[in-house]
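Visitor: Sequence and predicted structure are below.
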Amino acid sequence: MPPIKRAPTLTPSQLRHVLAVTQATSRHPERDCLAILLTHCAGLRCTETARLEVRDILVQGSGKLRDEVLLRSATTKNCRSRVIFLTNPKLRDALEVYLSYRLRNRLGCVLSAPEWRGLMPFTKLLLTHRGGGFELVKKRRILPDGRKAEYWAADALEARFRELYRAAGIKTSSHAGRRSFASALLKKGVSLEQVAILLGHQDIYASDYDVIFLL
């Protein structure tokens, strides 16, 4: 079996550096900082991040940020719904900054939806410079048992993650966020089983090795 290439885990100081560089150099710092924090603070995959919608993170009526988000099965890698948490203060601040940016620039807004802060609830949370969601590409992979499985990949957003990390002097992918998220939880004493659930794995021996590398 060929060696498994794994993204590195980032220390808190490295994450702060990446965010500082992104803030200083990105043409869309509000969106890009939020994308990075969604992976580091909520354990989202790149494609899950791309598929988040406004209605997923806001409470209808009040327009408040949710503390817990139920990821719909249609948006996850293994087609199983799971709960993520938006309780990290830095993540919540980034969400507020980006939502305010969207409102100021009238991105995906409609006057008839005050219960969603004036945002269109079914629009993607993260928008490209053209005002739409990041494109998804259908791909195939070979499962451990030899079967072929189709899946959607947000290649454009993944490329953006790599650009942001590269600008900060770190050669890695969006997966660094999930690995850093898992590592931080384990250091706090969260059980391996609980971490696996938060990452959306069926068990601790999941095929994409988010958790098993920490054993």
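Guide: Sure, I can see it.

Visitor: Please make it C-alpha for all contacts and neighbour counts, starting now.
Guide: OK.

Visitor: Mind listing what's buried along the longest helix along the chain?
Guide: Ranked by residue count and defined by DSSP state H, the top helix of the chain is helix 89-104. Residues Leu91, Arg92, Ala94, Leu95, Glu96, Tyr98, Leu99, Arg102 are the ones in helix 89-104 that count as buried (16 or more other CA atoms under 10 Å).

Visitor: Just give me how far that helix sits from the chain centre.
Guide: 15 Å (CA atoms, centre = their mean, to the nearest Å).

Visitor: going on from that helix, what's the next piece of helix or strand?
Guide: As assigned by DSSP states H and E, the chain's next helix or strand after helix 89-104 is strand 137-142.

Visitor: Give the other helices and strands that that next one contacts.
Guide: When contacts are defined as 3 or more CA pairs under 8 Å, 6 or more residues apart in numbering; DSSP states H and E, strand 137-142 sits against strand 148-153.

Visitor: If you count neighbours, what's buried in the strand it packs on?
Guide: Buried, per 16+ other CA under 10 Å, within strand 148-153: Trp152, Ala153.

Visitor: A further structure is provided below for comparison with the first:
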Amino acid sequence: MSKEGKAKVLTDAEFERLMKITAVEAHAARNTAILMCLFGLGLRVHECSSLRLGDVTDSDGEIRQQFQIKIANSKTNRNREVFLSNPRVRRAIKSYIDHRRATEGPDLHPNAFLFRSQKGSRFTGNTMQQLAKRLFIKSGLPDSTSSHSGRRTFATRLINNGVGLKNLSCLMGHATVNQSAEYADTNPLILERAVRKIL
């Protein structure tokens, strides 16, 4: 995996190509949901592989509006709010859970791991990382693309949409704003737009 902070940020076209390839590969519903959690929620692979059904669904089995990454699964040893407000992310997670309900039965236990391998075992951060890398290679993405590209792409898109570093730090689960600042690559379009509006 590329060193943290150095993984490639995907362009819109590259991300859409990745999703199209994933959609026709084996285990498409599961793998699409995993990629949406990495790129659409900015989760680390360890956080993603640790998710349980009850984290993302309520007592009625509906997709939650938000959930917490618990201290035990957090790199920074602090709880973090994750917002499931993106319709595309919600659809992907719901589609995968619906697929599991259709194949395993409607009463999935909320404590069951959300993502499971085809053998029925849970993913580890490492095995999820390997899965993501295989999909990146199949999509013709550069070697610098890694599971951390999800977090970098997530952060970059938030910054490009005007999210400030303090809010970005909260969404990324960083201990300090300085950590989030490392994701703020200079974007000439944003700089040009900002200068245009100064006076």
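Guide: Received it, and whenever you're ready, just let me know what you need. Being a predicted model, the structure only gives us computed values, none of them experimental.

Visitor: what range in structure 2 matches the longest helix of structure 1?
Guide: Using TM-score structural alignment, helix 89-104 of structure 1 lines up with residues 87-102 of structure 2.

Visitor: ok, back up a step: who's in contact with the longest helix of structure 1?
Guide: 30-31, 33-34, 37-38, 41, 65, 86, 108-109, 118-119 (CA atoms under 8 Å, 6 or more residues apart in numbering).

Visitor: same deal with stretch 17-35 of structure 2?
Guide: 48, 89, 92-93, 95-96, 99, 115, 118, 132, 135-136, 138-139, 150.

Visitor: Need the distance between the two termini of stretch 48-67 of structure 1.
Guide: 17 Å (CA to CA, to the nearest Å).

Visitor: so how many other residues sit close to Arg166 of structure 1?
Guide: 14 (other CA atoms under 10 Å).

Visitor: show me the contacts for it.
Guide: By CA under 8 Å, 6+ apart, the neighbours of Arg166 of structure 1 are Thr172.

Visitor: counterpart of it in structure 2?
Guide: That one, Arg166 of structure 1, aligns with Ile137 by TM-score structural alignment.

Visitor: roughly how far is the helix or strand hosting that match from the heart of the chain?
Guide: Element membership of Ile137 of structure 2, judged by DSSP H and E, is helix 125-138. Distance, stretch centre to chain centre, for helix 125-138 of structure 2: 13 Å (CA atoms, centre = their mean).

Visitor: And for stretch 160-172 of structure 2?
Guide: For stretch 160-172 of structure 2, the gap between its own C-alpha mean and the chain's C-alpha mean amounts to 15 Å (CA atoms, centre = their mean).

Visitor: With stretch 153-172 of structure 1 instead?
Guide: The mean C-alpha position of stretch 153-172 of structure 1 is separated from the chain mean by 13 Å, CA atoms, centre = their mean.

Visitor: ok, the equivalent of Leu114 of structure 2 over in structure 1 - how many residues close by?
Guide: Under the alignment (TM-score structural alignment), Leu114 of structure 2 maps onto Leu125 of structure 1. As a burial measure, Leu125 of structure 1 scores 27 neighbours (other CA under 10 Å).

Visitor: cool, Ile142 of structure 1 as well?
Guide: 10.

Visitor: Test my guess that it contacts Lys148.
Guide: Yes: Ile142 of structure 1 lies in contact with Lys148 (CA atoms under 8 Å); the separation is 4.7 Å.

Visitor: And the strands in structure 2?
Guide: 66-69, 80-83 (DSSP state E).

Visitor: Show me which positions of the last one end up buried.
Guide: This points to strand 80-83 of structure 2. Within strand 80-83 of structure 2, the residues that count as buried by 16+ other CA under 10 Å are Arg80, Val82.

Visitor: what does the first one give?
Guide: Burial within strand 66-69 of structure 2, assessed by neighbour count using 16+ other CA under 10 Å, is assigned to Phe67, Ile69.

Visitor: Identify the residue spatially nearest to the match of Leu114 of structure 2, adjacent ones excluded.
Guide: Distance criterion CA to CA, 6 or more residues apart in numbering; nearest residue to Leu125 of structure 1, sequence neighbours excluded, is Glu53 at 4.7 Å.

Visitor: ok, the one you found - contacts?
Guide: Glu53 of structure 1 neighbours (CA under 8 Å, 6+ apart): Pro121, Phe122, Thr123, Lys124, Leu125, Leu126.

Visitor: I figured the fourth one was touching Thr49, is that so?
Guide: Think Lys124 of structure 1. No: with contacts counted by CA under 8 Å, Lys124 of structure 1 stays clear of Thr49, the gap being 9.3 Å.

Visitor: Who has more neighbours out of the two?
Guide: It is Thr49, of Lys124 of structure 1 and Thr49, that has more neighbours when counted by other CA under 10 Å, with 24 against 21.

Visitor: Good, we can wrap up now.
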